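Asker: Coordinates only, no sequence provided:
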């Protein structure tokens, strides 16, 4: 996966840095993790971290993009197994429940990053907005495949259900939030 502004492929050390940084950023928060800690945990020098990524900002963006790629691949597998267009829509919520329980107990990495970096012109906001826009677009595509006429309006509702389930699950308010969101989506679909 490309990781730097120049889109160079990652070396083994670069992949290790990204893996370590991703785990630390997600578990501890971006602001709580310094380049020294990342280098130490990855078993490389701080110079290696900067040589591979250029800056902490670039490393954060690589982390967000890599996490999003993992989510999309995870979701694609579940969608491919669904037997019908309607079931593919519902499979997004099944996949969400699996993902939250296995990979995202602290919630959405995009939302967490945006909360830590409040400046709206920061590139983190663009990456997060692109991911959320992709999700809405996915729902619109799935709705069209399912033969529903109001793809935009229904896609908005499903994206909100999805994001609401992430929040309710991650704050500990509803352990079954993905399942409730799935049931609600099923009621909205024709």
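Answerer: That came through, no problem. As the structure is a prediction and not an experimental result, all values here were calculated from the model.

Asker: Please make it C-alpha for all contacts and neighbour counts, starting now.
Answerer: Fine.

Asker: separation between the closest residue to residue 36 other than its chain neighbours and residue 18?
Answerer: Counting by CA to CA, 6 or more residues apart in numbering, residue 36 lies nearest to residue 46, which is 5.9 Å off, once chain neighbours are set aside. Plainly put, residue 46 is 13 Å away from residue 18 if you go by CA to CA, to the nearest Å.

Asker: Confirm for me that the residue nearest to residue 36 is in contact with residue 52.
Answerer: No: counting by CA atoms under 8 Å, residue 46 does not reach residue 52; the two are 10.0 Å apart.

Asker: want to compare, so here's the second one:
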């Protein structure tokens, strides 16, 4: 029988932490619950992750990669810049339909820990700024003015929160319809 490597155990712990934090919230999940879910001795858990904050930051880093991949896959699926912007709202609708959707982990984490953990707050701010920057790139490629990107970002953020509360994907459709109006107004402004 082979002994799992530190990397394999790290992955198991982060997978378990992601599941538990998403389902219950970060503050509700202690290290003992995490140890039990991951099937890792507490001593080994603390050897790999000396503090819960380290696990939270690692989970957020992984979620950032997943989010970035979702956005880039949505953008790649659309032929033109305007369609690429709208494809993000289509991606949101699919995500909102997933069984484990509980809202944006970054918004949820900031709500739980943002005032108590400056490091977590900074991670969340960087993530959100990165999304807005990507929207700005897409808006520029579409020939839209700079003011459009933050407005589209707010629509996406609001849709995530609304979908988590409502338990349906309808917010994505409403956000997409509002995005169409904003994009058309912005592009019309360019040609006027």
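Answerer: Happy to help now that I have it. Model, not experiment: these values are computed from the prediction.

Asker: quick one: which of residue 46 and residue 18 of the first structure has more around it?
Answerer: residue 18 (24 against 16; other CA atoms under 10 Å).

Asker: Secondary structure element for the more buried one, which one?
Answerer: Per DSSP states H and E: residue 18 of the first structure is located in helix 12-28.

Asker: In the second structure, what range does that helix match?
Answerer: The aligned range for helix 12-28 of the first structure in the second structure is 8-24, by TM-score structural alignment.

Asker: Now that stretch on the first structure. Mean distance?
Answerer: For stretch 8-24 of the second structure, the mean deviation from the first structure after alignment is 0.5 Å (mean CA distance after the TM-score superposition for the first structure).

Asker: Alignment lookup: residue 33 of the second structure to the first structure.
Answerer: Taking TM-score structural alignment for the superposition, residue 33 of the second structure sits opposite residue 37 in the first structure.

Asker: burial count for its match?
Answerer: 15.

Asker: Now do it against residue 141 of the first structure, distance only.
Answerer: Taken as CA to CA, the span from residue 37 of the first structure to residue 141 of the first structure is 42 Å.

Asker: before we move on, what about residue 40 of the first structure?
Answerer: For residue 40 of the first structure, the distance to residue 141 of the first structure - CA to CA - is 44 Å.

Asker: Comparing the two, which shows the higher neighbour count?
Answerer: In terms of neighbours (other CA under 10 Å), residue 141 is the more surrounded of residue 40 of the first structure and residue 141; the figures are 17 against 13.

Asker: For the residue nearest to that one when sequence neighbours are not counted, give me its contacts.
Answerer: In space, and not counting its chain neighbours, residue 141 of the first structure is closest to residue 151: 7.6 Å by CA to CA, 6+ apart. Residue 151 of the first structure is in contact with 139-141, 143-144, counting by CA atoms under 8 Å, 6 or more residues apart in numbering.
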